[in-house]
Every structure is written in structure tokens, then in C-alpha cells.
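[1] after the sequence you'll find the predicted model.
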Amino acid sequence: MKAGDLRDLARGDVQLSALGMGCSQLGGLYRAMQQQQARALMDEAWSLGLRYFDTAPFYGYTLSERRVGAALSARPRNQFVLSTKAGRLLLPDPTVQPGDDGWAEPLPFRPHYDYSFDGIMRSFEDSQQRLGFAQIDVLYVHDIGRMTHGDANVELWKQLTEGGGFRALDALRSEGQVKAIGLGVNEWQVVHDAMQETQIDVTLLAGRYTLLEQECLSPFLDDCVRHGNAIVVGGVFNSGVLAGNGKFNYGDAPAAVVSRVHRLAEVCREYEVPLPAAALQFPLAHPAIVSCVVGARSVEQLRQNVAWFEQALPAGLWQALKSNGLIADAAPVPEGVQ
């Protein structure tokens, strides 16, 4: 499989490259990124065949959207897919400090949650202006769910269901301002709930279908296939633990996770396969999955991700992982080379 291979959503006139560029790093996540470095990353992603770019107002407090829009402005608009998110309004605030919410150099705009009809519409219009495009291909509802909001999620969910948030998404889609709608979240349960409320075209699901986690296989991914909710997987390294940085779900990896990663790595070494290569390729075997988005801090890291993604892996690796109880028996696996 090549990074630039195009894959169709079940609904909507949208084709995503098999590997997409996640643009949170362009907003300076944890470490500052200079403008020229951000532009070089976007240009290199294009040269490597990536044609799907995902950003959000929250990333760098609008910084990522501005950089993504500027980098794509000279590209033919019909040759790439762009997604952003709604659910937070970024309002001017001079008290914003470096390090707020993990952004090294955030712009002076403070996020405020708003999933209502008016909130979704204003967020979309603000993103149009920052990105510089009248049409945005995919709009995700960002970070709804208990993992982000805890008990406060009850009232925020009502903004979507009773306050018109889902209705706003439907209106934007029916008017052609976006081609597809969905959720961009870290938990599959809230996506399952949303599928009962409105017709979702695509979901960006981070960290929940990986070499470490396959709990969502059934009934969730089965239902996604049946109902045409295509899944873009993010967080395939589970915040980095599968790439060697010791982080899991944005924090230090617990001992049980570290132990499991070591066992995965041992099997991969037996087949002379880098663990990150297996982590990148595994999710795409599921029929619900259309694309995988990864971020990068440097051109070299981006090139490495593409090399891992395109590396030919032996079929025996996947069977060995199953026989060792390291991935679910029901999980589809890549065909691999014999």
C-alpha cells in the first residue's frame, strides 16, 4: 500500500489518501515549530503523495489552521481533502500564555466550548476565514464525550442533540459547504451514540483501534461498516508508546501497557519488522477504516512515517501476533508478503 493511494468514503464525494497529515504539530504541540518548518512539512507531505490534511481551531489556538491554509493556498483545490473541527470557539484573550493546553506558542485566542447550532455555524465560518477556503471537505465535531468533559458532557451533548448542533452539521452538508460530517474524538462510545442521532459520514477516532486496543471491533466497527460511517484512525502509536516514547493516552504509560508493548516488539523483532511499521499498517486492514492520519515534527520524521507505512511486512507477523494473544482473533489483518 502506498501513502498516496486514494480511498472512497461510503457517502459523500470524498477520497482520502491512505495516509493523511495530522496538523496538530503545526500548532506547536509541546514544542514550538517555526513557520518555515511548518511550511516545509506541508510541502514534503505533498511531495510524498499525501492528499488529506486534518487540522482544528484548537491546535495552537488557531495557529495550525492559519499555517495549513497558507501552505495549501497555491495547491489545486480539487487535488486535496481538508478537514477541520467545530465545538470550540476561539475568542480573543490577551492572557493566553505559552504552554496553555500544551501549546508552546499559542496565539491570543482562548477556547470556549459551544456545540450549539450557532456555535457550530460560527466555528465553521471562523475556520473558513483562517483557512482561506469557502468549502471545507470534512467537518468534525471535536472532543465531545466523557473522556474530555466528564460529567459536564451531559449538558454539552444536549447542545448537539437539543440545541441544534447536529442540525447545523446537516445544514452545512445539505448546502454543499461541507461534503461530509462526523466526529473527531478519542472514544468510540460517543460516536456510537451520535450514529443514533444523525447520519455520520466519517469519524476521526484517535487511539481506540490500534495494535494495543481493539475493544471497539464489535459492535462498533461492525455497525460503522453497515451504516457507512467511514473511520479515519488517529493516534496509531497511542500517544507514542508504540513508537518508543513511553507515553500512552497523553500521559505516562502504565506498567501493564509497557509490558504489552514489549511483547509486541519482541514478536516484531522476530520478523525483522519495526514496531511502528506494524502499528501504522494494522488498522487499515479493517473494512471500516479508510485512512490513517499521523503528525510529524520534522521532514525526516514524516519521511520515516511514510517509509514505515509503505514497508512490505511478512504475513507470518500477523498470525504470530494473534497466536501470542496480542491482537484480537476477530481483527482483520493485512495480507502481508509470503
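    Yep, it's here. Residues are numbered from 1 along each chain as shown.
[2] all contacts plus neighbour counts: C-alpha atoms, from now on.
    OK.
[3] does P274 touch E266 like I think?
    No: counting by C-alpha atoms under 8 Å, P274 sits too far from E266 to count as a contact (10.1 Å).
[4] please name the nearest non-neighbouring residue to D201.
    The shortest distance from D201 to any non-neighbouring residue, by C-alpha to C-alpha, 6 or more residues apart in numbering, is to N229 (4.9 Å).
[5] second structure for comparison follows:
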Amino acid sequence: MNVALGTSGIAGLYQAVGEEDAQAALQAAWDLGIRRFDTAPHYGVGQAEERLGRFLRDKPRESYTLSTKVGRLLVDDPSAVDGTDSFFGVPARSRVRDYSAEGVRRSLQESLDRMGLDRVDIALVHDPDDHMAAAIGEAAPALARLRDEGVVTGFGIGTNDAGVAERFIRETDADTAMVAGRYSLLDRRAETSLLALCDERSVSVMVAGVLNSGLLADPRPGAPFNYEPAPEWIVEAAQRMAQACEAYGVWLRAAALQFPLRHRAVDAVVVGPGHADLVHDTVAQLRARVPDELWDELAALVPDQARLP
């Protein structure tokens, strides 16, 4: 199954999630055949890695693929405000940006310590948009050395900005790119730039944020797009897509989840449900049949990309 379970949802993104619910979501994903997991120190200030590590600790290491991210170090902080960066019910810690070679090695080791594991498969430089000099000049070479040493199998970048990812791929020896929100039914901005480059260089692509912060799950007025309330014209575009899907007896979220996998550069879709019932629904939508005719109709409904916020 070309799907990875992202772990922001089990770490309290937008609403607190208890340990029992988080473990139930992970178990549901495993039972449904998901064997790829993506996490990061950023998610729940370490809570995602801790919970995922507890789940994976008794699983044979060769039975799953794991990616985490570097670029944010965590420090204990009794004054930390719950809900910072939209994560709730999390430990009292703060994030400190560090894309230096030393910071990358420290970040990776601390992630392994939190998870109780001895290695990850992929390390991604996380959101280096305002730190590209360090990301390219220090983080990437450090990760390349870790790859050569066998500490990681590969490395790459994880970001919401297709241009940032494209630059990183052009200027480093990365194996992987994860882009969130920029290759979806509504937002195709990564297609002719990043995805084309990755296809040319045989760099694998993981696409996250395929529901565009929730708009493609529930296209109602006021729904979020790119983490902000969506402009009316974008909501209307999503509603037209939903109507096209309804005519074929298909849920909009099924088309949204499956769409990125139609591109040959895309290796996996990353999904982040935080509860077991949402995991079941996500996998069901990924397995639903979407007629070719519907894909053609949806392509004709793509909004003006130049207007997207």
C-alpha cells in the first residue's frame, strides 16, 4: 500500500488525543496493512515520536519503514504554552531551530532515544524555508555522511513550499522529497516544478496534506485551506469538485487521497488521522474505485493556480 501514516494527528494537532486513542489509531493502521510511518520532533514536541516508538518497539525492525525529521531540537520548558503551533495536550517543551551539522546529528539521536529505536530509514530536513543556507550547506552534507555510515538509508526535505523543496533537490544529493499541500486536487503548484525534477532525478516523492488542511474533506464555507480559512472562491471550487464526485457515487476525499498517486514520481501519500475510525475511513477511501471519467472532469475544475494563497 503506497501510504504512510503521519503522526501529527496522534500527537494532538488541533485537539488533544489521549494515549489510548493514539495507540488504537496506530494499531488500526497496522491491522489494515500500513507499514510506513512518518514522524517528527515538531509533532507534539516529541509526543508523536514517543507514542510511535512505544507502538513499534515490539515489531520486527525489517517489517516497517520509518522516517523522521531534523531541524528542530526540543528543550524542557515549564513555561511552554499548550496549543503552541496548534498542538494540544503535549509535554512542556519548546522547539529550537538548528540546521547545523551538529544539530542534525543531535536531533536524530534524540529522536532515536525518544522512540527507543536504533535507526530510521529516512531523515528529512524539516521546514528549512528561512534557513536554506544551513540546510544545504550543513544539514544535507551531515545527512549524506550518516547515509554513507548506514545510520539512515536516505535523506531529503519535508516542507510546504514546492520552491524550497525544488532548490534543496537541485543543490544536494537527496533521495526523497516530502511536500505538503502543494500537490492536490486543488493545488497543483508542485507538479511542473518539483515533481518533474524528482522524476528526472529518480528522487522519490511523498505527498502530504492532500486534503488541504480539511477543505477537501468537508468543503463548507469557512473550512481551512493551507491552515487558514479558505477564500470563498476556493471553497466554491472544492464544492464543484465534490458535486462531480457525487455524480459518480464517489466521496471527494477518496479522489483527494488517491490523486497524487497517479503521478509516477509519487511514491506514497502521507495521511494523518488521529483516531482509529478515521484510519479505517482513510484506508477505505484509498481503496475506493474512482472512474477515469471522473479524473477528467476534476482536471477541468482545477482553479487558477496563480490566485492560490
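    Structure received. Here the structure is a predicted model, which means the values were calculated and not measured.
[6] quick one: map the residue nearest to D201 of the first structure onto the second structure.
    For N229 of the first structure, the aligned residue in the second structure is V203 (criterion: TM-score structural alignment).
[7] for its match, grab the count of nearby residues.
    Burial of V203 of the second structure, expressed as a neighbour count using other C-alpha atoms under 10 Å, amounts to 20.
[8] I'd say it and D173 touch.
    No: taking C-alpha under 8 Å as the contact criterion, V203 of the second structure and D173 are not neighbours in contact, 9.5 Å apart.
[9] D43 of the first structure maps to what in the second structure?
    D43 of the first structure maps onto Q27 in the second structure when the alignment is built from TM-score structural alignment.
[10] contacting residues for that match?
    Contacts of Q27 of the second structure were listed using C-alpha atoms under 8 Å, 6 or more residues apart in numbering, and they are 55, 276.
[11] ok, and it, which helix or strand is that part of?
    Taking DSSP states H and E as the criterion, Q27 of the second structure maps to helix 19-31.
[12] now tell me what touches whichever helix or strand comes after that helix from outside.
    Toward the C-terminal end, the helix or strand that comes next after helix 19-31 of the second structure (DSSP H and E) is strand 36-38. Contact with strand 36-38 of the second structure is made by 3-7, 64-68, 270, as judged by C-alpha under 8 Å, 6+ apart.
[13] stretch 165-184 of the second structure too?
    So stretch 165-184 of the second structure is in contact with 124, 136, 140, 144, 154-162, 187-191, 193-194, 197-198, 202-213, 226, 256, 259-260, going by C-alpha under 8 Å, 6+ apart.
[14] show me where the stretch 151-300 of the first structure has helices.
    For the stretch 151-300 of the first structure, helices defined by DSSP state H, counting those that start in this stretch occupy the ranges 153-161, 165-174, 188-195, 220-227, 255-270, 275-281, 299-310.
[15] next up, the contacts around the residue lying farthest from the centre of the second structure.
    In the second structure, counting by C-alpha atoms, centre = their mean, A247 sits farthest out from the average C-alpha position, at 30.0 Å. For A247 of the second structure, no contacting residues are found, by C-alpha under 8 Å, 6+ apart.
[16] which position in the first structure aligns with it?
    Under the alignment (TM-score structural alignment), A247 of the second structure pairs with E270 of the first structure.
[17] what does A237 of the second structure give?
    Alignment of A237 of the second structure against the first structure is given by TM-score structural alignment, with R260 as its counterpart.
[18] how many residues are close by that match?
    R260 of the first structure has 14 neighbours, counted by other C-alpha under 10 Å.
[19] ok so, going back, may I see the buried residues of the helix holding Q27 of the second structure?
    By 16 or more other C-alpha atoms under 10 Å, the buried positions in helix 19-31 of the second structure come out as 22-30.
[20] now distance to G89 of the second structure too, for these, in a markdown table please.
    Output for those, formatted as a markdown table (distance: C-alpha to C-alpha, whole Å):
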| residue | distance to G89 of the second structure |
| --- | --- |
| A22 | 12 |
| Q23 | 15 |
| A24 | 17 |
| A25 | 17 |
| L26 | 18 |
| Q27 | 21 |
| A28 | 22 |
| A29 | 22 |
| W30 | 24 |
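[21] nearest the middle, which residue of the second structure would you pick?
    Geometric centre of the second structure, nearest residue: A208, 3.9 Å, by C-alpha atoms, centre = their mean.
[22] contacts only, for it.
    With C-alpha under 8 Å, 6+ apart, A208 of the second structure has these contacts: 178-181, 269-271.
[23] ok, and the most crowded of these?
    Neighbours were tallied for each of those (criterion: other C-alpha under 10 Å), and the maximum of 28 neighbours falls on V179.
[24] mind checking what that residue lines up with in the first structure?
    Alignment of V179 of the second structure against the first structure is given by TM-score structural alignment, with L205 as its counterpart.
[25] equivalent analysis for N212 of the second structure, please.
    Residue correspondence to the first structure (TM-score structural alignment): N212 of the second structure is matched to N238.
[26] that match and V293 of the first structure: what is the separation?
    Here the distance between N238 of the first structure and V293 of the first structure works out to 12 Å (C-alpha to C-alpha, to the nearest Å).
[27] same question, G228 of the first structure
    For G228 of the first structure, the distance to V293 of the first structure (C-alpha to C-alpha) stands at 20 Å.
[28] which parts of stretch 41-57 of the second structure are buried?
    Judged by neighbour count using 16+ other C-alpha under 10 Å, the buried positions of stretch 41-57 of the second structure are 41-53, 55-56.
[29] for stretch 85-92 of the second structure, same thing?
    Neighbour counts over stretch 85-92 of the second structure (16+ other C-alpha under 10 Å) mark 87-92 as buried.
[30] how about it, aligned to which bit of the first structure?
    Under the criterion TM-score structural alignment, stretch 85-92 of the second structure matches residues 101-108.
[31] likewise for stretch 109-117 of the second structure?
    Equivalent residues of stretch 109-117 of the second structure are located at 125-133 in the first structure, counting by TM-score structural alignment.
[32] endpoints of the match of stretch 85-92 of the second structure, how far apart?
    Distance between the boundary residues of stretch 101-108 of the first structure (C-alpha to C-alpha) amounts to 13 Å.
[33] can you check stretch 187-203 of the second structure too?
    21 Å.
[34] I figured L215 of the second structure hits P229, correct?
    No: in this structure, L215 of the second structure sits apart from P229 without contact. The criterion is C-alpha under 8 Å, and the distance is 9.2 Å.
[35] picking up where we left off before, what's the spacing between the match of A237 of the second structure and Y113 of the first structure?
    According to C-alpha to C-alpha, R260 of the first structure and Y113 of the first structure sit 36 Å apart.
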